[in-house]
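[1] Sequence below, structure please.
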Amino acid sequence: MTVNVMTSKDVTKKLIQKEELYILDVRNESDFNDWKIEGVSFEHLNVPYFELLDGVDEIIEKIPTNKDVLVVCAKEGSSVMVAEMLSDAGLNVSYLKGGMKAWSEHLEPVKVGDLKDGGEIYQFVRIGKGCLSYLVVSNGEAAVIDATRMTDIFLNFAERLGAKITHVFDTHLHADHISGGRTIAEKAGATYWLPSKDATEVMFDYEPLEEGKVITIGNTMIDISALYSPGHTIGSTSFVVDKKFLLSGDILFIDSIGRPDLAGKAEDWVGDLRNTLYNRYRELSDELIVLPAHFMMIDELNDDGSVSEKLRSLFKNNHGLTIEDEVEFRKLVTENLPPQPNAYQEIRETNMGKINPDLDNQREMEIGPNRCAVR
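    Predicted coordinates:
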């Protein structure tokens, strides 16, 4: 039997549509436990590749014949070999093209809303890493927010829409992924905006993003308004777009809140985090649709694969927004911090322009989940 190939886009489609998929992951156990492809209807079997070098006889009976079967490894090679062995044994299987490396880099664009006079806002879902980026479009102009290092998808997407990217924003200095913001700005001839309080050590020119700054896109004047919202970092800045959407960066997620420790300031910044969530955000309209920069769990995705929720609903249902006692809030946040992102210090230095790792090193630095939330 032939071995089939499944792309990250194919897997994403199955994930969004909640289709069944049986995944044989042949990476080592620690890598599998740290990070894997998750879906509501996905099943997993982890058997390290080195245990299958002598054949697949011992796992044949575990592999279902009535479901799509996908073999996954780190970069593709091992999964191809295992898939071929299973195929030779009579099973119909696929392998993941590019392995988990490709899964980490896949971006799925989803339209999340209409703006006035034909404007649109798109969310780019980095499904394997839980990162979310945005493109705001209006009358031939576009702005990009919190771009990943896979810059071509943003540039090409804007070009297909007939839009020129004129502004690029980062809500904060990222520690979990390498920003593509500066590169997009250079390639598009756009203005690159970064919160000045996060940029004290950067090695490049930027426009300082300050409280109350309003940038307009297109001749219909769609407003992107900056709201200083510290707590994840000292400079974290949110955006209110067209008085309809709140781009909350790494401060507020659908089922969690941002962590305040990735620059070593948990005890200092937890107070800022609480003030942003319990005071600054409560001054906003609770009809705003929250568009965060991350998601933690697959069940945070909407039916169309997007990640969004009204602020009113989050005030009611997000546990991080319902802890009235400030001492309890401080304790829960500082004592429930997840492991820090892989290579987060090196990622910060890359985003500052202090180091310039090659592509392979960048990929290695980003491997794994984002870990920017407290839940």
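[2] CA atoms for contacts and neighbours, from now on please.
    OK.
[3] Would you map the strands across the stretch 101-250 of the chain?
    With DSSP state E, counting those that start in this stretch as the definition, the stretch 101-250 of the chain shows strands at residue ranges 108-114, 120-126, 131-138, 141-145, 164-169, 191-195, 207-209, 214-217, 222-228, 237-241, 245-249.
[4] could you dump those strands to CSV with mean neighbour count?
    Formatted as CSV, the entries for the strands of the stretch 101-250 of the chain read as follows, by neighbours: other Cα atoms under 10 Å:
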stretch, mean neighbour count
strand 108-114, 17
strand 120-126, 22
strand 131-138, 25
strand 141-145, 25
strand 164-169, 23
strand 191-195, 22
strand 207-209, 18
strand 214-217, 18
strand 222-228, 21
strand 237-241, 25
strand 245-249, 26
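[5] Redo those strands as TSV? Include distance to Ala74.
    Listed next are those as TSV, based on distance: least, Cα to Cα, whole Å:
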stretch	distance to Ala74
strand 108-114	20
strand 120-126	17
strand 131-138	20
strand 141-145	29
strand 164-169	32
strand 191-195	34
strand 207-209	38
strand 214-217	41
strand 222-228	39
strand 237-241	35
strand 245-249	29
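[6] from what I can see Ile184 touches Thr151, true?
    Yes: under the criterion of Cα atoms under 8 Å, Ile184 lies in contact with Thr151, with a separation of 6.2 Å.
[7] For Asn33, see how far away Ser238 is.
    Noted for Ser238: a distance of 33 Å to Asn33, by Cα to Cα, to the nearest Å.
[8] picking that back up, the more surrounded of Ile184 and Thr151?
    More neighbours sit around Ile184 than around the other of Ile184 and Thr151, counting by other Cα atoms under 10 Å; the figures are 26 against 17.
[9] so what's the more buried one up against?
    Residues counted as contacts of Ile184 (Cα atoms under 8 Å, 6 or more residues apart in numbering) are 151, 155, 168, 190.
[10] Looking at the residues you listed, which one is closest to Met296?
    Sorting these by how near they are to Met296, with Cα to Cα, puts Thr151 at the top with 23.0 Å.
[11] got the contact list for that closest one?
    Residues in contact with Thr151, defined by Cα under 8 Å, 6+ apart, are 180-181, 183-184.
[12] Compute the distance between it and Asp117, please.
    Thr151 is 28 Å from Asp117, by Cα to Cα.
[13] Second chain to compare with the first, below:
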Amino acid sequence: MSQSITPKELARRVVNLEETLVLDVRNTDDFDDWKIEGDSVEVINEPYVNLLDGIDPVAEKLNKDQEIIVVCAKGRSSKMVAKMMEEEGFTNVQDLDGGMKAWSEHLEPVKIADLNYGGSLYQFVRLGKGCLSYMVVSENEATVIDANRMTNIYERFAEEKGVTIKHTIDTHLHADHISGGRQLANHTGGTYHLPPKDAREVKFDYASLEEGSDLTVGNTTVNVHPIYSPGHTIGSTSLIIDDQYFLTGDILFVKSIGRPDLAGKAEDWVGDLRDTLYSRYKELSDDLIVLPAHYSSIDEMSEKGSVAARLGDLYRRNEGLQVEDEQVFRKMVTENLPPQPNEHDNIRQINMGKMNPEEEKQREMEIGPNRCAVHG
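    From the prediction side, this is the model:
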């Protein structure tokens, strides 16, 4: 009987650059939109409907002794295909447990650094969606930044570290994924922070995340300095942690910059975006390590599985920071943009507390890649 591989096991393979062959049996449109990626990952797409009468369409492309991971949308079709392949003499076939839906929800924690005055900074990589969230741990306290909907992962991690989550922060009102910040704060008795300019329509209480209002995590004083940095949203606020690590939210990525159009305000916000990237950030130290809230492709990931870059290096190589002509910049970030994230307006409504669909509906709304960058 064929075996299953969990999203966690597959994630470790991707991060560790282990050679991995994936047979994706979803329909071609879904595959083209979003797939498992990695420097060591080879992916073959053959829609399940083509395999109903047998596996001949893929048999010639595959070696019967090589390890093959079969993937579908929810984990059912892949099990059937894996069984059929076994019956045809394939000896090392696994199916991805829960399919792409489960892959979309897995978070892989990666340690970024030990901090100067004690404590550590961790990045949680959501490989199936390109989302990045963070946890600052110091003494017996923790702060979580840009939490995803799957809050139990952060709670388990905090429990393992012996710390209590005292603060949760969203750098802006998200449109590509459902925030877990407020729910996580409710579960742990912590305080949820949101930039007030992004919170004008929210239906819940929050603490204001504003420039000049530092947060302290733990007894060893790891300061979190908010910096107002509008452009992706009108309230977007970046964070500097330990005077070294620069959490830029969806304003600046390793290979692109944030898009200003997800709230229908592209023309209004493009000037703010340029001012943030070409003035506010320019005044900061080149040695800050940029830690964004998303990445667009697996090649932005380091060998240890993290996504980070020195700010000064980005000013030399990130194309979104090289456009001197303001009109050319305006055209770049308002025209020919990638498709907007799936259900982005409804996701904004959920993050404002105006909607609260059932869990399964929330999972469906988030499926697919993030599209927060000007160029995906």
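[14] Could you tell me the TM-score of the two chains?
    The pair, once superposed, lands on a TM-score of 0.98 when counted by TM-score structural alignment, normalised by the length of structure 1; 374 aligned residues with a Cα RMSD of 1.0 Å.
[15] coming back round to it: looking at the strands of the stretch 101-250 of structure 1, spot the one closest to Ser94 of structure 1.
    Among those, if distance is taken as Cα to Cα, the winner is strand 108-114, at 21.2 Å.
[16] how close does that closest one sit to structure 2?
    In the superposition against structure 2, strand 108-114 of structure 1 averages 0.6 Å from its aligned positions (mean Cα distance after the TM-score superposition for structure 1).
[17] how far is that strand from where the chain is centred?
    Taking Cα atoms, centre = their mean, to the nearest Å, one finds strand 108-114 of structure 1 lying 15 Å from the centre of the chain it belongs to.
[18] Output the residue interval of structure 2 matched by stretch 212-221 of structure 1.
    On structure 2, the counterpart of stretch 212-221 of structure 1 by TM-score structural alignment is residues 212-221.
[19] Go ahead and name everything in contact with the matching stretch.
    Counting contacts by Cα under 8 Å, 6+ apart, the residues outside stretch 212-221 of structure 2 that touch it are 117-119, 136-143, 222-227.
[20] What of stretch 320-328 of structure 2?
    Stretch 320-328 of structure 2 has contacts (Cα under 8 Å, 6+ apart) with 255-257, 277-278, 314-316, 329.
[21] Also stretch 158-171 of structure 2?
    137, 139-147, 155, 179, 181-182, 184-185, 188-195, 209, 236-239, 248-249.
[22] Tell me the counterpart of Asp358 of structure 1 in structure 2.
    Taking TM-score structural alignment as the alignment basis, one finds that Asp358 of structure 1 is matched in structure 2 by Glu358.
[23] which residues of the stretch 151-300 of structure 2 fall in helices?
    Under the criterion DSSP state H, counting those that start in this stretch, the stretch 151-300 of structure 2 contains helices at 151-161, 181-188, 266-275.
[24] would you turn those into CSV with distance to Ala59 of structure 2?
    Formatted as CSV, the helices of the stretch 151-300 of structure 2 follow (distance: least, Cα to Cα, whole Å):
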stretch, distance to Ala59 of structure 2
helix 151-161, 39
helix 181-188, 46
helix 266-275, 49
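[25] Looking at the ones you listed, which is nearest to Lys111 of structure 2?
    When the helices of the stretch 151-300 of structure 2 are ranked by proximity to Lys111 of structure 2, the top entry is helix 151-161, at 12.0 Å, counting by Cα to Cα.
[26] burial count for the nearest residue to Gly180 of structure 1 once chain neighbours are set aside?
    Excluding its sequence neighbours, the residue lying closest to Gly180 of structure 1 (Cα to Cα, 6 or more residues apart in numbering) is Arg149, at 4.0 Å. For Arg149 of structure 1, the tally of surrounding residues (other Cα under 10 Å) stands at 20.
[27] For Arg149 of structure 1, what is the corresponding residue in structure 2?
    For Arg149 of structure 1, the aligned position in structure 2 is Arg149, judged by TM-score structural alignment.
[28] shouldn't that match be in contact with Ile178?
    Yes: at 5.6 Å, Arg149 of structure 2 and Ile178 qualify as touching, with contact defined as Cα under 8 Å.
[29] Tell me how far His182 of structure 2 lies from Asn318 of structure 2.
    One correction, residue 182 of structure 2 is Arg, not His. 33 Å.
[30] Look at the two and report which has more neighbours.
    In terms of neighbours (other Cα under 10 Å), Arg182 is the more surrounded of Arg182 of structure 2 and Asn318; the figures are 25 against 16.
[31] Verify the stated contact: that one with Tyr192.
    Yes: Arg182 of structure 2 lies in contact with Tyr192 (Cα under 8 Å); the separation is 5.6 Å.
[32] neighbours around Ser78 of structure 1, how many?
    With other Cα under 10 Å as criterion, Ser78 of structure 1 counts 21.
[33] Would you pull up how far the helix or strand encompassing it lies from the middle of the chain?
    Assigning secondary structure by DSSP states H and E places Ser78 of structure 1 in helix 77-88. For helix 77-88 of structure 1, the gap between its own C-alpha mean and the chain's C-alpha mean amounts to 31 Å (Cα atoms, centre = their mean).
[34] same thing with stretch 7-26 of structure 2?
    Worked out by Cα atoms, centre = their mean, stretch 7-26 of structure 2 lies 18 Å from the chain centre.
[35] Which positions in that stretch come out as buried?
    By 16 or more other Cα atoms under 10 Å, the buried positions in stretch 7-26 of structure 2 come out as 7, 10-11, 13-15, 17, 20-26.
[36] which one among the residues you listed gets closest to Val41 of structure 2?
    Distance to Val41 of structure 2 across the buried residues of stretch 7-26 of structure 2 (Cα to Cα) is lowest for Thr20, with 4.8 Å.
[37] ok, the closest residue to that closest one other than its chain neighbours - contacts?
    In space, not counting the residues next to it along the chain, Thr20 of structure 2 is nearest to Val41; the distance is 4.8 Å by Cα to Cα, 6+ apart. By Cα under 8 Å, 6+ apart, the residues touching Val41 of structure 2 are 14, 17-22.
[38] quick check, nearest of those residues to Ala73 of structure 2?
    Distances from Ala73 of structure 2 to the contacts of Val41 of structure 2, taken by Cα to Cα, are shortest for Val22, at 13.3 Å.
[39] I'd like to know which of the contacts of stretch 320-328 of structure 2 are buried.
    Under a neighbour-count criterion of 16+ other Cα under 10 Å, the subset of the contacts of stretch 320-328 of structure 2 counted as buried comprises 255-257, 277-278, 314-315, 329.
[40] Now do the same contact list for the residue most central in space within structure 2.
    With distances taken as Cα atoms, centre = their mean, structure 2 has Cys131 as the residue nearest its mean C-alpha position (0.2 Å). Cys131 of structure 2 is in contact with 125, 293-295, 370, counting by Cα under 8 Å, 6+ apart.
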